[in-house]
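J.: Predicted model and sequence follow; I will ask about them next.
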Amino acid sequence: MRRPRRPRFRPSDIAQQVVGGFLLAGPFVVTEEVWWLAATMAIWQTLAIVGLVGLIGYGALYAADRERDPEAEREVAGVPLRFLSLMVVAFGSVALLAVLFDAPDTFDAGWGVSLRAVCIGAVFSVVGAATADSVF
């Protein structure tokens, strides 16, 4: 028996991603150890983390959910819109919380350290965002 196909990407999917992304981003924005790690990271480590966030997100959206086909989704510059949204939510939720909580000033971090801390937090935020998008 064939299961019905999931509906295409909708605004409610973005809302689900946002809830999941913020849920797991919060604790990492206010954790001093994350900011210490960010202060000592090299550029190659930051780039590797950005790649890891992308791999986790893509895997959670498309490899873990066989019913979802990236080829069948709307694209922006050849990239599935759902995946782009997930990346914006994963990094954006961490960045927004960092600014709202005044974490960069609290941890005496400049722009470079702040960007690296956002990348660290995005590893966890993407898990929450992708899970919420896939489950609900």
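T.: Nice, thanks for sending it over. Numbering: from 1, shown residues only.

J.: Could you use CA atoms for every contact and neighbour count after this?
T.: Will do.

J.: how many other residues sit next to V50?
T.: 19 (other CA atoms under 10 Å).

J.: Tell me if I'm right that it and A117 touch.
T.: No - contact criterion CA atoms under 8 Å: V50 and A117 do not qualify, at 11.3 Å.

J.: which residues touch the helix or strand harbouring G92?
T.: For G92, the host element (DSSP states H and E) is helix 81-100. For helix 81-100, contacts defined as CA atoms under 8 Å, 6 or more residues apart in numbering pick out 9, 14, 17-18, 21-22, 25-26, 29-30, 53-54, 57-58, 61, 73-75, 104, 115, 118-119, 121-123, 125-126, 129-130.

J.: this is the comparison structure:
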Amino acid sequence: MVGPPRYKLADTAQQIVGGFLLAGPFVVTEEVWTLAQGMTRVHALATAVLVAVIGYGALYQADDDRDPDTEAEVVGLPLRFLSLVLVAFGSVAILAILFGAPATFLPELTGVERLEVTLRAINVGAIFSVVGAATADSVF
């Protein structure tokens, strides 16, 4: 009898490919940075929660072969899910830094203001990145 798929480092590699693939276009889109400037902290928190909900749903609700109760856990959360969330936010953050997006799209802001808007823009991009990461993890 074959058990449920086990989480492996290769799964994270697949998530990274999918996460970066869908994160790229949103990091370099001025509208995302403008939208992030208009968001409040409540919007940012709600967006981060949405990323987690989408990721969890894509991993465990859309795929009958996965059971979060049988996977390795860290602080009570499935390792695969934690990897997915880290990849979703991390891929957007890395691309934003590599492309110099905060300085390009937020030249009038400095310090803490720029950081806050950048974090909100990362949240927006992570919505799309998590879809790519979860899809790549499920398909490959």
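T.: Alright, I've got the coordinates. Please read all numbers here as calculations on a predicted model, not as lab measurements.

J.: ok so, going back, which stretch of the second structure lines up against the helix or strand following the helix holding G92 of the first structure?
T.: Sequence order places helix 103-106 as the next helix or strand after helix 81-100 of the first structure, per DSSP H and E. Per TM-score structural alignment, the counterpart of helix 103-106 of the first structure in the second structure is residues 101-104.

J.: Ok, stretch 14-25 of the first structure next?
T.: So stretch 14-25 of the first structure sits over residues 12-23 in the second structure, by TM-score structural alignment.

J.: what's the offset of that stretch from the middle of its chain?
T.: 9 Å (CA atoms, centre = their mean, to the nearest Å).

J.: cool, stretch 52-61 of the second structure as well?
T.: Using CA atoms, centre = their mean, the offset of stretch 52-61 of the second structure from its chain centre is 12 Å.

J.: Going along the chain, name the strands of the second structure.
T.: For the second structure, the strands defined by DSSP state E occupy 73-74, 77-78.

J.: TSV for these, including distance to R114 of the second structure?
T.: Output for the strands of the second structure, formatted as TSV (distance: least, CA to CA, whole Å):
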stretch	distance to R114 of the second structure
strand 73-74	32
strand 77-78	32
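
J.: Ok, which of the ones you listed comes nearest M39 of the second structure?
T.: M39 of the second structure lies closest to strand 77-78 among the strands of the second structure, at 28.6 Å (CA to CA).

J.: what about that closest one, how far off from the first structure?
T.: When the first structure is overlaid, strand 77-78 of the second structure sits 0.4 Å from its aligned residues on average, using mean CA distance after the TM-score superposition for the first structure.

J.: So what touches that strand?
T.: Under the criterion CA under 8 Å, 6+ apart, residues P68, D69, E71, A72 lie in contact with strand 77-78 of the second structure.

J.: Can you tell me which residue sits nearest the middle of the second structure?
T.: Note on the second structure: the residue nearest the mean C-alpha position is A88, at 1.8 Å, using CA atoms, centre = their mean.

J.: Which position in the first structure pairs with that one?
T.: Aligned by TM-score structural alignment, A88 of the second structure pairs with A90 of the first structure.

J.: mind checking how far its match is from Q17 of the first structure?
T.: Distance, A90 of the first structure to Q17 of the first structure, by CA to CA, to the nearest Å: 8 Å.

J.: repeat for R10 of the first structure
T.: As judged by CA to CA, R10 of the first structure and Q17 of the first structure stand 11 Å apart.

J.: Equivalent analysis for G54 of the first structure, please.
T.: With CA to CA as the criterion, G54 of the first structure and Q17 of the first structure are 15 Å apart.

J.: Okay then, goodbye and thanks.
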